[in-house]
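Colleague: Next come a sequence and a model predicted from it.
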Amino acid sequence: MANIKPFRAVKPTRDKVSLVASRSYQSYTQAEREGRLNYNPFSFLHIVNPGYKYAKEISGEARYQLVKNRYLEFKEDDVFKQDKKPSFYIYKIVDRDHQTFNGIVAAASVEDYQNDVIKKHEDTIASREIVFKDYLKTVGFNAEPVLLTYPDNNAISNVITEIQKERAEFEFTTTYRDTHYLWQIDNEAHIKIISEAFASMNTLYIADGHHRSSSSHLLCEDLKAENKNHNGDETYNYFMSFLIPESELQIHEFNRLVKDLNGLTKEEFLIKLDTTYRIENRGIMPYKPSKPHHFSMYLDGEFYSLYLRKTSYKFGTSLDELDAQLLYQTILKPILEIEDLRHDKRIDYLSGKKDIVNLKSKIDSGEFKVGFGMIPATIEQMKRIADDGLKMPPKSTYIEPKLRSGVTIYEF
């Protein structure tokens, strides 16, 4: 039974939301960041990069405190205002390809995360969890929801459809040509329907935001230990989430780029691949795989197709069926000797949203030696791996939608 609660969001005013909303800090180029910071005084980037006004890189606790200061300034200047009633929020995105995403912004339970009602499919890095936990503890808010997915539900869908007949509180289009909408749900009858619908679900799945949810769990443990009057209702017992039905979740692949052939010549490398894969040279025309357990490879100006020899690999678990794991077990680890997919500097990842020509250009430039393409994982694979308590390799999925920071903020 999933415990999903309404909360009192802090939001930009309607006239400033398009100026406040920002992508994740890392997704901007330096030139893009500087442009927004120089010419848009309302950008949420001013909060997450508070040292910019001092022309100084600031890190650690000093940065966290300045983030809090900038955030409080936005509240004091009435750029942000907090809703008076606990609410759910319908968030809709229509992207430039006319794909539509509809979901509910709400508070999800840390206890559900602990008890595996909210299931995970990725490993987290302890040091990153602690850093983000300390950040949250100082700033006192979270502006990026964890993306959770749930089985399609008629009751929730009907409420969303009904509410969306009204004018959205927010409607703005980004320079990416994505249009974002937000509706507030503070009607008790609608809140009850949504809460009860989620309470009928045995499991939710993290689609994106494993470190954010884990850090929220650590934060809850810290604050619970410090609060002699802890009763379980405090806001730190929950974390902001965006809940989207499984049918609207989009999963893209991450293609792999490797800087060298581990000392092998091209011919030696192909001979080693031949043990596990049937190899066909596809020439100079871009090639993408179309089936599970088949890969494309770009090497030395040519594309290849790699077809797994069925007798050469045994599928023992749900994780073994995942193409990202298969590539690691059959090529990256045994042939190229890449053990640590998170930290090895020889490997990099390219979102499958980008054309295969992007992979080709990175190799043609000499930055990388070989690239591998695959098809996306499915929602069913992700759920099976989570249900089995297994963990995908890093960068196994590129998940959409991507929400903007600063549209709804959760305080604790």
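Modeller: Alright, I've got the coordinates. Residues are numbered from 1 along each chain as shown.

Colleague: going forward, measure contacts and count neighbours with C-alpha atoms only.
Modeller: OK.

Colleague: Spit out the contact partners of Trp183.
Modeller: Trp183 makes contact with Tyr89, Ile90, Tyr91, Ile163, Gln164, Arg167, Ala168, Glu169, Phe170, according to C-alpha atoms under 8 Å, 6 or more residues apart in numbering.

Colleague: Now rank those residues by neighbours and give me the top one.
Modeller: Counting neighbours by other C-alpha atoms under 10 Å, Tyr91 comes out on top of these with 25 neighbours.

Colleague: in what helix or strand does that residue lie?
Modeller: Using DSSP states H and E, Tyr91 sits within strand 88-94.

Colleague: Asp340 too?
Modeller: Asp340 belongs to no helix or strand, assigned by DSSP H and E.

Colleague: Look at it and say how many residues are nearby.
Modeller: Asp340 has 14 nearby residues by other C-alpha under 10 Å.

Colleague: Nearest residue to the middle of the chain?
Modeller: Asp208 (3.4 Å; C-alpha atoms, centre = their mean).

Colleague: here's the one I want to compare it with:
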Amino acid sequence: MAVIKPFKAVRPTKDKVAHVTSRSYQEYSEEELEATLRFNPFSFLHIINPGYKFSKEVSGEERFKLVHNRYLEFLEDNIFLKDSKDSFYIYQIEKNNFKTCGFFCATSVQDYRDDIIKKHEDTLSQREQLFAKYLNTVGFNAEPVLITYSDNDSIQVLIDLEKQKKPEYFFTTPDKIKHSLWVVSNTDSIQKLICEFKKIDSLYIADGHHRSASSNVLARMSKDRNPNHTGKEPYNYFMSYLIPESEIRIYEFNRMVRDLNGLTKEEFLIRLDAFFRMENKGSVLYKPSKKHHFSMYLDGDFYSLFLRKKVYGFTDTLSQLDTQILYKTILEPILGIKDLRNDERIHYGCGKHNVIQMKDDIDNGKFQVGFGLVPLKINELKAIADAGLVMPPKSTYIEPKLRSGMAIYEF
């Protein structure tokens, strides 16, 4: 039984929402970030990059406190307003031929602990603690956890009925993406959505494992220092964006490695032959076409690699993942990369045009070899989560990517 809860969001005013909301901080180049901070005083980037006001790089507790101060200024200047009613917030994104729609809500930390909200990635304790400290200091969360659920006709009917109304926001950003948001504050509509989710056994984190884990840490910290803890406090929940699984898109991360671990090209190819049937495809861009099929770019040529299934044994759902197969047959035993998260010899690239970037980087000597994979399917992600297993890092690049500052959850 999944628990969802409406909340009073802090949101930009209608006239400023297109200026306030921002892409993920990591997506901006240095030049674009500088231009946005200089010419757009309403950008949410001013809150998460508070040192700009003082022409100073800030970090740690100093940055956390300044983030809190900039947030208060946005409230004081009425750039942000807090809703008077608990609500759900339906948010639709249209990008080229891709339209996706879900809704912001508060999800339960207890559901996270009870594995009703299921995970498929490991988290680092140090990052959990750091982000929990950040949340505790700033007092709000502006980046929801992306959570998916099995397509449900009853839920979809309720959402579609709300979307027949005039949206609270409708705007287009410079990247030509259309954004629409509907506020669901009607008590009857809220209760119907809550009841439908009570019938759902499992939710799946698609993106945001560290954010959800940090919220769990924050909840424990807050409970320990609150002698009047009831379990209903805002810190017992975290903001999520719930979306049916048919409306997410999963892309692959390519792998690029700086060297061949002391092997010559010929020695490397011979080692690969133990696990793969190989074919040289020449210099024309080449991508794999199906599961257990990989591409490789090495010394100016693309290769197709077909797994020899009689040699590689499948033992569980994890062993069947292409990212795990690549790790167990090439990256670890041949190239000597044991720590996929921290080894500086490996780099990850994502996006539809990344095969071109991968080729350019290898041709320019930045890396020596690169591997392409097909995207994982949602049923593979769910199977890993259901089995309580963990995918290798950078197994999935998932869309939609949500704008920061659209809806803010206060603790």
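Modeller: In hand now; what should we look at? Small disclaimer: the values here were computed from a predicted structure and weren't measured.

Colleague: What residues in structure 2 pair up with stretch 57-72 of structure 1?
Modeller: The counterpart of stretch 57-72 of structure 1 in structure 2, using TM-score structural alignment, spans residues 57-72.

Colleague: Give me the contacts around the matching stretch.
Modeller: In contact with stretch 57-72 of structure 2 (C-alpha under 8 Å, 6+ apart) are residues His46, Ile47, Ile48, Asn49, Pro50, Gly51, Tyr134, Thr137, Val138, Gly139.

Colleague: Cross the residues you listed against helices and list the overlap.
Modeller: If you go by DSSP state H, the contacts of stretch 57-72 of structure 2 have His46, Ile47, Ile48, Tyr134, Thr137, Val138 in helices.

Colleague: picking that back up, nearest to Asp344 of structure 1, of the contacts of Trp183 of structure 1?
Modeller: Distance to Asp344 of structure 1 across the contacts of Trp183 of structure 1 (C-alpha to C-alpha) is lowest for Tyr91, with 37.4 Å.

Colleague: How about the contacts made by the nearest residue to Pro12 of structure 1 once chain neighbours are set aside?
Modeller: Among residues not flanking Pro12 of structure 1 along the chain, Phe80 sits closest, at 4.4 Å (C-alpha to C-alpha, 6 or more residues apart in numbering). The contact partners of Phe80 of structure 1, by C-alpha under 8 Å, 6+ apart, come to Val10, Lys11, Pro12, Thr13, Phe74.

Colleague: Could you rerun that using 10 Å?
Modeller: 9-14, 16-17, 20, 71-74, 406-409 (C-alpha atoms under 10 Å, 6 or more residues apart in numbering).

Colleague: do Lys119 of structure 2 as well
Modeller: With contact set as C-alpha under 10 Å, 6+ apart, Lys119 of structure 2 has these partners: 112, 147, 203-209, 212-213, 381-382, 384-391.

Colleague: and the gap between it and Gly351 of structure 2?
Modeller: Lys119 of structure 2 is 23 Å from Gly351 of structure 2, where distance means C-alpha to C-alpha, to the nearest Å.

Colleague: What residues of the helix or strand where Trp182 of structure 2 lies count as buried?
Modeller: Using DSSP H and E, Trp182 of structure 2 falls within strand 178-184. Within strand 178-184 of structure 2, the residues that count as buried by 16 or more other C-alpha atoms under 10 Å are Lys178, His179, Ser180, Leu181, Trp182, Val183, Val184.

Colleague: Of the contacts of stretch 57-72 of structure 2, keep whichever come out buried.
Modeller: By neighbour count, with 16+ other C-alpha under 10 Å, those hold His46, Ile47, Ile48, Asn49, Pro50, Gly51, Tyr134, Thr137, Val138, Gly139 as buried.

Colleague: need the residues you listed in CSV with distance to Tyr251 of structure 2, can you?
Modeller: Below are these laid out as CSV (distance: C-alpha to C-alpha, whole Å):
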residue, distance to Tyr251 of structure 2
His46, 31
Ile47, 30
Ile48, 28
Asn49, 29
Pro50, 33
Gly51, 34
Tyr134, 30
Thr137, 35
Val138, 33
Gly139, 33
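
Colleague: Most widely separated two among those residues?
Modeller: Farthest-apart pair in those is Gly51 and Gly139; separation 18.5 Å (C-alpha to C-alpha).

Colleague: Strands of the stretch 51-200 of structure 2, residue ranges please.
Modeller: 80-82, 88-95, 98-108, 117-118, 140-141, 145-149, 169-172, 178-184 (DSSP state E, counting those that start in this stretch).

Colleague: Format the ones you listed as CSV; extra columns: distance to Gln357 of structure 2.
Modeller: CSV is the format used below for the strands of the stretch 51-200 of structure 2 (distance: least, C-alpha to C-alpha, whole Å):
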stretch, distance to Gln357 of structure 2
strand 80-82, 40
strand 88-95, 23
strand 98-108, 24
strand 117-118, 34
strand 140-141, 34
strand 145-149, 28
strand 169-172, 28
strand 178-184, 28
